[in-house]
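[1] Predicted model follows, preceded by the sequence.
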Amino acid sequence: MEMLRMNFSSALLFYEFNFKTYYQTLNKIMLLNPRLILIGMAFAISANSNNALAQSTTTLTLDSFVQTKGSWSEVRDAWTDPIHNQLLFSEGKGNVLINTPTKKNPGKDIVSLENFGDIELSLTYMLAAGSNSGIYIQGQYEIQLFDSWKTITPKAGDNGGIYQRWDDLKPEGQKGFQGYAPRQNVSKAPGIWQTLEVSFQAPRFSESGGKTQNARFNFIKLNGVVIHEDVELFGPTRGALKANEVAEGPIRIQGDHGPIAIQSLEIQQMNFPAPKISSIKYQVYPGAYTQYPAIENLENGHSGDLNSFEEFQTGVSGASLTKFEGNIRILETGSYTFEVEVPRGLGALQLGGDSGQPEFKQGKIKVEKTLSPGEIPYVLWVSKPRDWTAQGFFWSASAEGLWPVKFSEPVISFENSTDPIWVNADETPVLRSFIQLPNREKISHAVSVSGKSGIHFSYDLSTNQLIQVWRGAFLDATPMWNNRGNGVSLPLGVVTTLNMGESLLFSQDFTPIDKELKSSGYRVLGDGELIFDSKSETGTMLSDHLKLMDNGQGIVRNMDLKGSGQAHLIKVSAGKQLRKISSNLYLIADTGVYLQVLSEGVSPQASKVDSEDGIFLPITSKLSYAILF
């Protein structure tokens, strides 16, 4: 197993198993993501590490590719002005790859020297305004990298799209076919780092060379949101390196269309050998058990041998406890994670000769163990303490470089599976609900607003703060309305959190000021446009006018503060990395938004207090600015 990495920050991709019925629910929801977890790591694992389990890694520099002369270079940082030009700017020397083609130097595609088969890939990249690039998996299947900042309905040629195949022999208008558009546009503005995560299964071939199985994208995530899932590829996309498909091929990055910067590219090869159940014996004990029983007191039911867990039938109409035991064949030393779950029941798992009484548990049981090659004994307990209408339980194994292997799964779905409830923005463009913050706190008096330009925002009536903005679909109200509900609605696109319900007004030394501004309601003026009114008992009044921009770039905020008579600061966004792009445009790099100051003579500043993170603007009476995202 190898990892291909380009970056000054390292990360490994682990794919955590989701059970079949849970996936069925997610497929209905469409945009909820497979549980792909990006785990940050400080340093790469050395190929010469003394750790016996460490797998070799390959860190690629630009020299690891071919055709890198001309427009490609390595820099420390990159940025752009998304409004006024279509160039990428850079500074310093570092590990960020940048491609800046010009008419005199049109640029070339770069192709990795190493070939790959099954992989999970993570790419962090930046585009300039109007830029067009792409990444070819195996040099054959292109995922489009395109400036789709203001697109409402994406096509196959938009950011994250699976580019179409091509046949010159077909009639005009039909030459391109089998392209796949993203489910929604969750692109970010030019000059903001974006992430692409890909799970790819290579095509399979017989010994004679004939293709036996098509290539497949298990999923593609753009900026943390699933935009493709389980897409079968019937052949190479347009512009592939070869006309025929291959078992292994290079990573190719398009370089002759437009500027692109790459902060990181990580590839986890999914070639770790899977463990296998080599033997299964079972013994059924009738009765209801919620904890480990006294073995000598158990009443025997029936027993036998199985070739697979699919063959198992208890033969008992009521509650039962079943003991499975046998061996798991391990082919390569590694750190394995085994997960068991018994729907509406309890389970316990012992591996490798573990002794003692296992703890019976409801819900997911996770056992992590380092195993060497050989036959590893297991004992699995499955307790169903009440009458059942169907058989089955979940059991899976996973490891780094190994897609989850399912040993067993039930024939019924979870009882709490439910169809999603999405808010139709055309019918309900403004919705009151709770908002769940990233720190798990809830905002109880929130308003979420949709715009026809495909962007949205949430506002906290308690603090008069702009809480979050996002691009894509509107709201999932399943938690709010399903069953008894908990009042929470969830944004469906790529979300940027600006505030966590902090106070609106701050003093010049960044100390929060409580003016006791209480909401007196809001007025809907039009599509994505509202005025939020509030006042205090001392006579201070705030008229807060927010409008989503028709061109889809972001949101404009016009604030009118009366009766205060003092100079204050307001917190515009979280973050401390502030870069001036043009006369009134600033990039808040660590939050991933632009701040455009519309009031003359006003400049933003980052907090100078360690305990207060944020970007602030001064206000005495009136203030206007825009957040572009």
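    Now that the structure is in, tell me what you want to look at. Numbering: from 1, shown residues only.
[2] Only C-alpha atoms from now on, for both contacts and neighbour counts.
    Fine.
[3] quick one: the strands in the stretch 301-450 of the chain?
    With strands called from DSSP state E, counting those that start in this stretch, the stretch 301-450 of the chain shows them at 303-306, 320-330, 334-341, 346-351, 365-371, 374-384, 394-399, 402-408, 422-423, 430-436, 442-450.
[4] this is the other structure I want to compare:
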Amino acid sequence: MNIKLTCRITVIAVLAAFPILAQQQDIKLPPEATEFWEPEPRVVTPANENHLPPSDAIVLFDGSSLDKFLGIKDGGTAPWKVDNGTFTVVPGSGDLKTKESFGDVQIHIEWSAPDVVKGKSQGRGNSGLLVMGKYEIQILDSYDNRTYSNGQAGSIYKQHPPLVNAMRSPEEWNTYDIIFIAPRFNSDGMVISPAKATVFHNGIVVQNAVELKGPTEYIGIPNYKEHEAELPFHLQDHGDLVSFRNIWVRKLN
């Protein structure tokens, strides 16, 4: 381990322990005793109202091309349609997946249901974001559209309903900001720490650090099976003309 890093860890550990010892000994501490200045958090330029991503983000779609994605059906060029800074599902062409893999991650994605409202319940503006290709955060036109609660927009599909319905109308864009913590497995392949997700839908918390019960299952009970620490995430072709724009991620490792 780097000597400087070792020293920093030692200093933090001592500073963390000292107030406890002082409390036990009834010693009065100056305010500086509970301050530490190293390591200093690195500077990141935040996203802004012009939709520019943070300075350390990995931009997956900037409005120009889908060269950061692959089509899942044949593993080739992503077949969805790019137009005017957005891209739209081509029904029947299959899901997309990112070329890059991710574990613990922050995801920003903007999406819009079709302007022309057709269908109801799960048959209206349906897609999905599958983190690690396994854990689905539902994308659905849930604006004035009743469906099962753990299958509407903002749900961890078939597991956790959203705290509220924060859906905008079909003529407007929706935003998801997601914090995803990947599951951890021991050497025997048993899950020792389940996946967790926090989801903001249009700036409103709809999932608050919920624990996932396993990968998404349409039928049956989810169960964890050991998988890689990092995997691509998928966008689902569910047969509806859902559009996307401004997708970026930040690895949290």
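    Thanks, I have it. Quick caveat: nothing in here was measured; it's all calculated off a predicted structure.
[5] any chance of the strands of the stretch 301-450 of structure 1 in a markdown table, plus mean neighbour count?
    Below are the strands of the stretch 301-450 of structure 1 laid out as a markdown table (neighbours: other CA atoms under 10 Å):
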| stretch | mean neighbour count |
| --- | --- |
| strand 303-306 | 14 |
| strand 320-330 | 20 |
| strand 334-341 | 20 |
| strand 346-351 | 23 |
| strand 365-371 | 15 |
| strand 374-384 | 21 |
| strand 394-399 | 22 |
| strand 402-408 | 19 |
| strand 422-423 | 18 |
| strand 430-436 | 20 |
| strand 442-450 | 21 |
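[6] Specify the stretch among those strands that is closest to residue 15 of structure 1.
    In terms of CA to CA, the element of these nearest to residue 15 of structure 1 is strand 402-408, at 6.8 Å.
[7] what range in structure 2 does that closest one sit on?
    Under TM-score structural alignment, the alignment places strand 402-408 of structure 1 onto no residue of structure 2.
[8] ditto for stretch 369-381 of structure 1
    Stretch 369-381 of structure 1 covers no residues of structure 2 once aligned (TM-score structural alignment).
[9] The nearest residue to residue 616 of structure 1 once chain neighbours are set aside: how many residues sit nearby?
    If you skip the residues right next to it in sequence, residue 616 of structure 1 has residue 571 as its closest partner in space, 4.6 Å away by CA to CA, 6 or more residues apart in numbering. By the measure other CA atoms under 10 Å, the count of residues near residue 571 of structure 1 is 26.
[10] Check for me that residue 24 of structure 1 belongs to a strand.
    No: checked against DSSP: H, G, I helix; E, B strand; the rest coil, residue 24 of structure 1 lies outside a strand; its state is helix.
[11] What lines up with it in structure 2?
    Residue 24 of structure 1 maps onto no residue in structure 2, with residues paired by TM-score structural alignment.
[12] What separation is there between residue 24 of structure 1 and residue 475 of structure 1?
    Plainly put, residue 24 of structure 1 is 20 Å away from residue 475 of structure 1 if you go by CA to CA, to the nearest Å.
[13] Same question for residue 132 of structure 1.
    Counting by CA to CA, the separation of residue 132 of structure 1 from residue 475 of structure 1 is 30 Å.
[14] which residues in structure 1 does the helix or strand where residue 12 of structure 2 lies match up with?
    When elements are assigned from DSSP states H and E, residue 12 of structure 2 belongs to helix 3-25. Residues of structure 1 offer no counterpart to helix 3-25 of structure 2, counting by TM-score structural alignment.
[15] And that helix, what's buried?
    Applying a neighbour-count criterion of 16 or more other CA atoms under 10 Å, the buried positions in helix 3-25 of structure 2 are 12, 19.
[16] from the chain's centre, how far out does whichever helix or strand comes after that helix sit?
    Scanning forward in sequence from helix 3-25 of structure 2 by DSSP H and E, the next helix or strand is strand 58-61. Relative to its chain's centre, strand 58-61 of structure 2 lies at 14 Å (CA atoms, centre = their mean, to the nearest Å).
[17] same check, this time on stretch 166-186 of structure 2
    Averaged C-alpha coordinates place stretch 166-186 of structure 2 at 5 Å from its chain's average position (CA atoms, centre = their mean).
[18] circling back: which strands or helices does the helix holding residue 12 of structure 2 pack on?
    Judged by 3 or more CA pairs under 8 Å, 6 or more residues apart in numbering; DSSP states H and E, helix 3-25 of structure 2 is in contact with no other helix or strand.
[19] Could I get the full set of strands for the stretch 501-629 of structure 1?
    Under the criterion DSSP E, counting those that start in this stretch, strands of the stretch 501-629 of structure 1 are mapped to 505-506, 512-513, 518-526, 529-535, 541-548, 554-562, 568-573, 578-580, 585-588, 593-597, 605-606, 615-619, 622-628.
[20] Would you format those strands as a markdown table with distance to residue 497 of structure 1 included?
    A markdown table is the format used below for the strands of the stretch 501-629 of structure 1 (distance: least, CA to CA, whole Å):
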| stretch | distance to residue 497 of structure 1 |
| --- | --- |
| strand 505-506 | 18 |
| strand 512-513 | 19 |
| strand 518-526 | 22 |
| strand 529-535 | 20 |
| strand 541-548 | 16 |
| strand 554-562 | 14 |
| strand 568-573 | 8 |
| strand 578-580 | 17 |
| strand 585-588 | 12 |
| strand 593-597 | 10 |
| strand 605-606 | 17 |
| strand 615-619 | 13 |
| strand 622-628 | 12 |
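[21] and of those, who's closest to residue 154 of structure 1?
    Between residue 154 of structure 1 and the strands of the stretch 501-629 of structure 1, the tightest spacing by CA to CA is seen for strand 554-562, at 17.8 Å.
[22] Just tell me the aligned range of the closest one in structure 2.
    Counting by TM-score structural alignment, strand 554-562 of structure 1 pairs with no residue of structure 2.
[23] List the residues that contact the residue nearest in space to the middle of structure 2.
    The central residue of structure 2, meaning the one whose C-alpha is nearest the mean C-alpha position (CA atoms, centre = their mean), is residue 178 at 3.4 Å. Residues in contact with residue 178 of structure 2 (CA atoms under 8 Å, 6 or more residues apart in numbering) are 105-108, 197-200.
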